[in-house]
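Engineer: coordinates for the following, if possible.
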Amino acid sequence: MNVNFKGTTIVSVRRNGRVAMAGDGQVTMGDQIVKEGARKVRRLYDGRVLAGFAGSTADAMTLLERFERRLEENKGNLTKSAVDLVKEWRLDRALRRLEALMLVADREETLLLSGSGDVIEPEGDVASIGSGSGFALAAARALLEASDWEAERIARRAIEIASQICIYTNDAIVLEVIDQ
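Structural biologist: Now for the predicted structure:
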């Protein structure tokens, strides 16, 4: 599975009891921009979970719906819901072909989910996925270390910086925040 999806950048930042997740709004098909204002970061489970996705939009929406169902079944337990989704994603013949990555977070943890069977808790207080992931990750880590900015300001600025470097990322930013 190709994990370097084009067309999006998602970053999650934790600081001072808050978790912020930001994503750009650009959707591309091949070498064309088809939408500039897509919403790739969502609040789930009564606003207690944030989810961002990279990859094929239809595939990501399918996974998002299934993840939300898992959250309901598991009463908001992020880890159990993530593991259950990834198992289903790996084992189901139709789902196995879906090309997407998800970044999910609640008050306590952030997890990266993939169709390869990965449920990864990233090290540190920053995580990212998508085509501009490396740029956003580096920017957010630097801002976290060198400033006293709040999580949401760092997440927003990291996407802005990624949008200046990655041609598949724009600065039409959707930002969601959860207080711990």
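
Engineer: contacts and neighbour counts: CA atoms only from here.
Structural biologist: Will do.

Engineer: surely residue 132 touches residue 164?
Structural biologist: No - using Cα atoms under 8 Å, residue 132 is not in contact with residue 164, being 9.8 Å away.

Engineer: of those two, which one has the most company?
Structural biologist: Applying other Cα atoms under 10 Å to residue 132 and residue 164 shows that residue 132 carries more neighbours, namely 30 against 14.

Engineer: ok, now which ones touch the residue nearest to the more buried one when sequence neighbours are not counted?
Structural biologist: Distances taken as Cα to Cα, 6 or more residues apart in numbering place residue 9 nearest to residue 132, at 5.0 Å, with adjacent residues excluded. Residue 9 makes contacts with 23-24, 54, 128-133, 136, 159, 162, 169, as judged by Cα atoms under 8 Å, 6 or more residues apart in numbering.

Engineer: same deal with residue 44?
Structural biologist: Applying Cα under 8 Å, 6+ apart to residue 44 gives the contacts 50, 51, 68.

Engineer: same question, residue 72
Structural biologist: residue 45.

Engineer: element containing it?
Structural biologist: helix 57-73 (DSSP states H and E).

Engineer: in that helix, what counts as buried?
Structural biologist: Within helix 57-73, the residues that qualify as buried by neighbour count (16 or more other Cα atoms under 10 Å) are 57, 59, 60, 63, 64, 66, 67, 68, 69, 70, 71.

Engineer: again with stretch 141-157
Structural biologist: For stretch 141-157, by 16+ other Cα under 10 Å, it's 141, 143, 144, 150, 151, 152, 153, 154, 155, 156, 157.

Engineer: run this one through as well so I can compare:
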Amino acid sequence: MPLPEIRATTILAVRRDGRVAIGGDGQVSIGHTVAKNSAVKVRVLKGGRVVAGFAGSVADALTLFEKFEEKLERHPGNLPRAAVELAKEWRSDRVLRRLEAMLIVADQHHGFMLSGNGELIEPDDGILAIGSGGPYAEAAARALLRETTLSPRDIVTKALTIAGELCIYTNTHITVLEPTA
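Structural biologist: Purely as a prediction, here's the structure:
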């Protein structure tokens, strides 16, 4: 009998006026059961200058965070180059290719969504969302970005709250991080 599918998360990043915030909900679901309410799926990297979040398998995401930090060390101050190098390695490496996770990484100037399929997307509007509640959070963030003057942190918090009210695999135990300058 196959193991129940682990459903994990909603991660959202929003950029406005040279500032960025990334946040995630705290719910981890296994099958139709909530296994944890207060997981933290966002973290700061590179001494606080880069923020990142993951959706998918925790062990796989932690491996990818380590690999990404290696790329940041090799290409200091160059988030786009580090993201491209991780995407290339993730896509071509036999072991990494099997990892089941997606990442959002951002600094003061850039933000990217990365996947094992070789996806490397930097949005036009500064909004990135992944995970089961990603479409809800992205829609809410887009509306808030257009219709308010809220900070990126406030937009992320409000949009993730809305996603948590709609998506059964997302809750409202939210963690939001911002990179240091």
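
Engineer: related to what we said a few turns ago, mean deviation of the helix holding residue 72 of the first structure from the second structure?
Structural biologist: By mean Cα distance after the TM-score superposition for the first structure, the fitted helix 57-73 of the first structure averages 0.9 Å away from its aligned residues in the second structure.

Engineer: before we move on, the earlier item: closest one of the contacts of residue 44 of the first structure to residue 116 of the first structure?
Structural biologist: Minimum distance to residue 116 of the first structure across the contacts of residue 44 of the first structure is 18.3 Å, recorded for residue 51 (Cα to Cα).

Engineer: pretty sure that closest one sits against residue 106.
Structural biologist: No - look at residue 51 of the first structure against residue 106 with Cα under 8 Å: they stay out of range, at 9.0 Å.

Engineer: what ranges do the strands span in the first structure?
Structural biologist: Assigned by DSSP state E, the first structure shows strands spanning 9-15, 18-23, 27-29, 32-35, 41-44, 49-55, 100-105, 110-114, 119-120, 126-130, 174-179.

Engineer: what's the most buried one of the ones you listed?
Structural biologist: strand 9-15 (a mean of 30; mean count of other Cα atoms under 10 Å).

Engineer: quick check, distance from it to the centre of its chain.
Structural biologist: Using Cα atoms, centre = their mean, to the nearest Å, the mean C-alpha position of strand 9-15 of the first structure is found 8 Å from that of the whole chain.

Engineer: so who does residue 48 of the second structure touch?
Structural biologist: Neighbouring residues of residue 48 of the second structure by Cα under 8 Å, 6+ apart: 179, 180.

Engineer: please apply the same query to residue 28 of the first structure.
Structural biologist: If you count contacts by Cα under 8 Å, 6+ apart, then residue 28 of the first structure has 6, 7, 34, 35, 168 around it.

Engineer: nearest residue to residue 179 of the first structure other than its sequence neighbours?
Structural biologist: Looking at residue 179 of the first structure with Cα to Cα, 6+ apart, the closest residue is residue 18, at 4.4 Å.

Engineer: the one you found and residue 107 touch, don't they?
Structural biologist: Yes - here residue 18 of the first structure reaches residue 107: they are 7.5 Å apart, a contact under Cα under 8 Å.

Engineer: shared neighbours of those two, which are they?
Structural biologist: Among the neighbours of residue 18 of the first structure, those also in contact with residue 107 (Cα under 8 Å, 6+ apart) are 178, 179, 180.

Engineer: please tell me I have it right and the second one contacts residue 19.
Structural biologist: So that's residue 179 of the first structure. Yes - applying Cα under 8 Å, one finds residue 179 of the first structure in contact with residue 19, separated by 6.6 Å.

Engineer: tell me, what's touching these two both at once?
Structural biologist: Common contacts of residue 179 of the first structure and residue 19 (Cα under 8 Å, 6+ apart): residue 107.

Engineer: so what's the residue lying closest to residue 59 of the first structure once chain neighbours are set aside up against?
Structural biologist: The spatial neighbour of residue 59 of the first structure that comes closest, neighbours along the chain excluded (Cα to Cα, 6+ apart), is residue 98 at 5.4 Å. The contact partners of residue 98 of the first structure, by Cα under 8 Å, 6+ apart, come to 56, 59, 60, 115.
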